[in-house]
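Enquirer: No sequence on hand, only this structure:
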């Protein structure tokens, strides 16, 4: 009875959240999708719990308990504990629905991966963005993944290939600081920071592709030095040298579009095809914002 009352309280709380005027339509669709899936799973688990309780009651009421019945009872109690833990986890996810721009289950998995690799990557729960530090992910002036970064990119690809994540497009966006390229060889390879930022985004995309993410789910872009997250100093900024990954609803599918877009966190400009790097025109003035590679 306690479980049903808890679920009823959550059922009242979330519709109240949907009615708040400042929440966007896409966010409301996200909350509803998360709530609906979690609610259905909780109800199913609760039904399994009731069946397990009946089984336990029968086993405990056996007139001539033997070793086999005792073993069955122990297994049933263990199963019941696992079901209760699963219900508790889903209720936690349900209570947090709407606090993240992507499903809570996916957000938790990304957060755990970032916590396990703090020197290489971070995860922003508010925006749903994953960030790789370029100084650790790449060598200076290079666009090939370092040996220590490749396994983490592969592990991230596995998370992004999960059923809960498969409804999202993976947008990979490269950034640099404002230090111009001076090395002649690097300049010949990439031209400028636009080229370097996009080449690094492509390198991460290729890592995802090698790990099994379809190209149809991915796009890449490079912003060069024009989207800093902190002011650049005389030697630029390590924080500005980064590659970010955004998850947005896949286009053309109503069910996916109803799920949980992180569109407000991701770049809004048109992105280049996943394996394309094309020289940029001169950037627009700062008040208009930079173009992407087309």
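Expert: Received the coordinates, thanks. Just so you know, these numbers come straight off a predicted model, no measurement behind them.
Enquirer: from here on, contacts and neighbour counts on C-alpha atoms
Expert: Noted.
Enquirer: Buried residues, the strand or helix carrying residue 84. List them.
Expert: Assessed by DSSP states H and E, residue 84 sits inside helix 67-95. By neighbour count with 16 or more other CA atoms under 10 Å, helix 67-95 contains the buried residues 73, 76-77, 80, 83-84, 86-87, 90-91, 93-95.
Enquirer: And those residues, which is closest to residue 154?
Expert: Minimum distance to residue 154 across the buried residues of helix 67-95 is 26.1 Å, recorded for residue 93 (CA to CA).
Enquirer: show me the contacts for residue 158.
Expert: 211-212 (CA atoms under 8 Å, 6 or more residues apart in numbering).
Enquirer: After whichever strand or helix holds it, heading C-terminal, what element do we hit next?
Expert: According to DSSP H and E, residue 158 maps onto helix 150-160. Toward the C-terminus, helix 150-160 is succeeded by strand 168-175 as the next helix or strand (DSSP H and E).
Enquirer: got a list of contacts for that next one?
Expert: 197-202, 204-205, 217-228, 240-250, 256, 261, 266.
Enquirer: quick revisit: for the helix holding residue 158, list every residue counted as buried.
Expert: Neighbour-count burial for helix 150-160 [16+ other CA under 10 Å]: 150, 152-154, 156-157, 159-160.
Enquirer: Then stretch 36-55?
Expert: 38-39, 41-42, 45-46, 48-49, 52, 55.
Enquirer: and of the residues you listed, the nearest to residue 167?
Expert: residue 38 (16.9 Å).
Enquirer: which SS class is the closest one?
Expert: The three-state assignment at residue 38 reads helix, by DSSP: H, G, I helix; E, B strand; the rest coil.
Enquirer: Isn't it up against residue 95?
Expert: No - with contact defined as CA atoms under 8 Å, residue 38 does not count as touching residue 95 (9.7 Å).
Enquirer: From the chain's centroid, how far away is the helix or strand encompassing residue 51?
Expert: Using DSSP H and E, residue 51 sits within helix 25-60. Here helix 25-60 is found 24 Å from its chain centre; the criterion is CA atoms, centre = their mean, to the nearest Å.
Enquirer: residues in contact with residue 165?
Expert: If you count contacts by CA under 8 Å, 6+ apart, residue 165 has them with 106, 159.
Enquirer: So it versus residue 220, what's the distance?
Expert: 18 Å (CA to CA, to the nearest Å).
Enquirer: next one: residue 54
Expert: Applying CA to CA, the value for residue 54 to residue 220 is 55 Å.
Enquirer: what does residue 182 give?
Expert: 25 Å.
Enquirer: Neighbour count for those two, which is higher?
Expert: More crowded of residue 182 and residue 220, by other CA atoms under 10 Å: residue 220, with 28 against 11.
Enquirer: Okay, one more to line up with it:
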């Protein structure tokens, strides 16, 4: 606005000066010197006016560019806000899904055993206090590996067989038959020696092989094989901090978790059974027949 006023003022001064000069000339009252001075003033004002016009044009152009940039910036801001809202919604959905999954995992890991099975397992742990620890809140039995296995071995020691046979008897009862067993092997973080690596390349192998050996001992003692699964975590699920370079006995263990049985969920649907029963006993050749005379 100030530049516009200056341009208008310059135009007014130039016009006034020109009129005064013309009026003076018309009356013959202006000297040549005064005329020259007024002429120079008029030319100077014309030059100033042209300069201000150029500056005004530049400013108006810059203003248009800034307005365009501002519009673009507003568009970018709007798009970023929309993307931010979408990401927030996705994050909230992921957090809800994670919380739901965590609740499911927690509910799966905590099993309330029936009183008879709980009491029998507690009595078993009392019978073998140096070998077995029982946690009734999670339905978990923990076998101390150093008493169950020789160092670097996956063969169950004879001294541990009696406890496993007794456990198989307890878990074969009517009340305990509704539970499946998750047999989980663990080690400390000491790397297997050269002799051990021949059969168990890593601690994960050793822990899994020990879990398999416990499963075999229970199965040989009469426990239903279909109720048992095995996992080996190696050194990756310690219950206490490992003692570097010295090994940690507490982390060398085999845990047995009792969980609700899923065997009834694996029944074959009637439609699948019918489809199987209707399947021909011998394959039928459906390829087009070729007439050898043609």
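Expert: Great, that's in hand. Keep in mind that this is a model prediction, so the values were computed, not measured.
Enquirer: Would you give the TM-score for this superposition?
Expert: The TM-score (TM-score structural alignment, normalised by the length of structure 1) is 0.52; 160 aligned residues with a CA RMSD of 2.2 Å.
Enquirer: Now do the helix holding residue 51 of structure 1 and helix 67-95, the angle between them.
Expert: 160 degrees (axes from the mean of the first three to the mean of the last three CA atoms, to 10 degrees).
Enquirer: Against residue 218 of structure 2, how distant is the aligned residue in structure 2 for residue 250 of structure 1?
Expert: Aligned by TM-score structural alignment, residue 250 of structure 1 pairs with residue 261 of structure 2. Applying CA to CA, the value for residue 261 of structure 2 to residue 218 of structure 2 is 17 Å.
Enquirer: Between those two, which is the more surrounded one?
Expert: residue 218 (23 against 14).
Enquirer: out of everything not next to it in sequence, what's closest to the counterpart of that one in structure 1?
Expert: Using TM-score structural alignment as the criterion, residue 218 of structure 2 maps onto residue 208 of structure 1. Among residues not flanking residue 208 of structure 1 along the chain, residue 157 sits closest, at 5.3 Å (CA to CA, 6 or more residues apart in numbering).
Enquirer: again, but for residue 53 of structure 1
Expert: residue 80 (7.7 Å).
Enquirer: Now residue 14 of structure 2: closest residue in space that isn't a chain neighbour?
Expert: Residue 14 of structure 2's closest residue in space is residue 42 (CA to CA, 6+ apart), at 5.4 Å.
Enquirer: and the one you found, what is it in contact with?
Expert: Neighbours of residue 42 of structure 2 in contact, by CA under 8 Å, 6+ apart: 14, 17-18.
Enquirer: Now find how far off-centre the helix or strand harbouring it is within its chain.
Expert: Element membership for residue 42 of structure 2 (DSSP H and E) is helix 32-109. Computed by CA atoms, centre = their mean, the chain-centroid distance of helix 32-109 of structure 2 equals 37 Å.
Enquirer: what span of structure 1 lines up against the helix or strand that comes right after it?
Expert: Scanning forward in sequence from helix 32-109 of structure 2 by DSSP H and E, the next helix or strand is helix 115-127. Counting by TM-score structural alignment, helix 115-127 of structure 2 falls onto residues 104-116 of structure 1.
Enquirer: And for stretch 173-182 of structure 2?
Expert: Going by TM-score structural alignment: stretch 173-182 of structure 2 matches residues 162-171.
Enquirer: Could you tell me the end-to-end distance of that stretch?
Expert: Counting by CA to CA, you get 16 Å between the two ends of stretch 162-171 of structure 1.
Enquirer: can you check stretch 131-142 of structure 1 too?
Expert: End-to-end for stretch 131-142 of structure 1, by CA to CA: 18 Å.
Enquirer: again with stretch 94-108 of structure 1
Expert: Start-to-end, stretch 94-108 of structure 1 (CA to CA) is 13 Å.
Enquirer: how near is residue 53 of structure 1 to residue 45 of structure 1?
Expert: For residue 53 of structure 1 relative to residue 45 of structure 1 (CA to CA), the value is 12 Å.
Enquirer: any shared contact partners between these two?
Expert: With CA under 8 Å, 6+ apart as the test, residue 53 of structure 1 and residue 45 reach no residue in common.
Enquirer: What's the match for residue 226 of structure 1 in structure 2?
Expert: In structure 2, residue 226 of structure 1 lands on residue 236 (TM-score structural alignment).
Enquirer: And for its match, the neighbour number?
Expert: Residue 236 of structure 2 has 14 nearby residues by other CA under 10 Å.
Enquirer: and if you look at residue 238 of structure 1?
Expert: Around residue 238 of structure 1 there are 16 residues (other CA under 10 Å).
Enquirer: mind listing what residue 243 of structure 1 touches?
Expert: So residue 243 of structure 1 contacts 131-134, 172-175, 197, 200-201 (CA under 8 Å, 6+ apart).
Enquirer: change it to 10 Å
Expert: Shown in contact with residue 243 of structure 1 (CA atoms under 10 Å, 6 or more residues apart in numbering): 121, 130-134, 137, 172-176, 197-198, 200-202, 204, 221-222.
Enquirer: does residue 188 of structure 2 sit in a helix, a strand or a coil?
Expert: Assignment for residue 188 of structure 2 (three-state DSSP): coil.
Enquirer: now it: how far from residue 113 of structure 2?
Expert: Distance from residue 188 of structure 2 to residue 113 of structure 2, by CA to CA: 30 Å.
Enquirer: the more surrounded of those two?
Expert: More crowded of residue 188 of structure 2 and residue 113, by other CA under 10 Å: residue 188, with 26 against 19.
Enquirer: Now flag whichever of the buried residues of stretch 36-55 of structure 1 is closest to residue 113 of structure 1.
Expert: Distances from residue 113 of structure 1 to those, taken by CA to CA, are shortest for residue 38, at 22.6 Å.
Enquirer: pretty sure the closest one contacts residue 11?
Expert: No - the pair residue 38 of structure 1 / residue 11 is not scored as a contact, 11.0 Å apart, by CA atoms under 10 Å.
Enquirer: list residues touching both of the two?
Expert: Common neighbours of residue 38 of structure 1 and residue 11 (CA under 10 Å, 6+ apart) are 94-95.
Enquirer: Sounds good, over and out.
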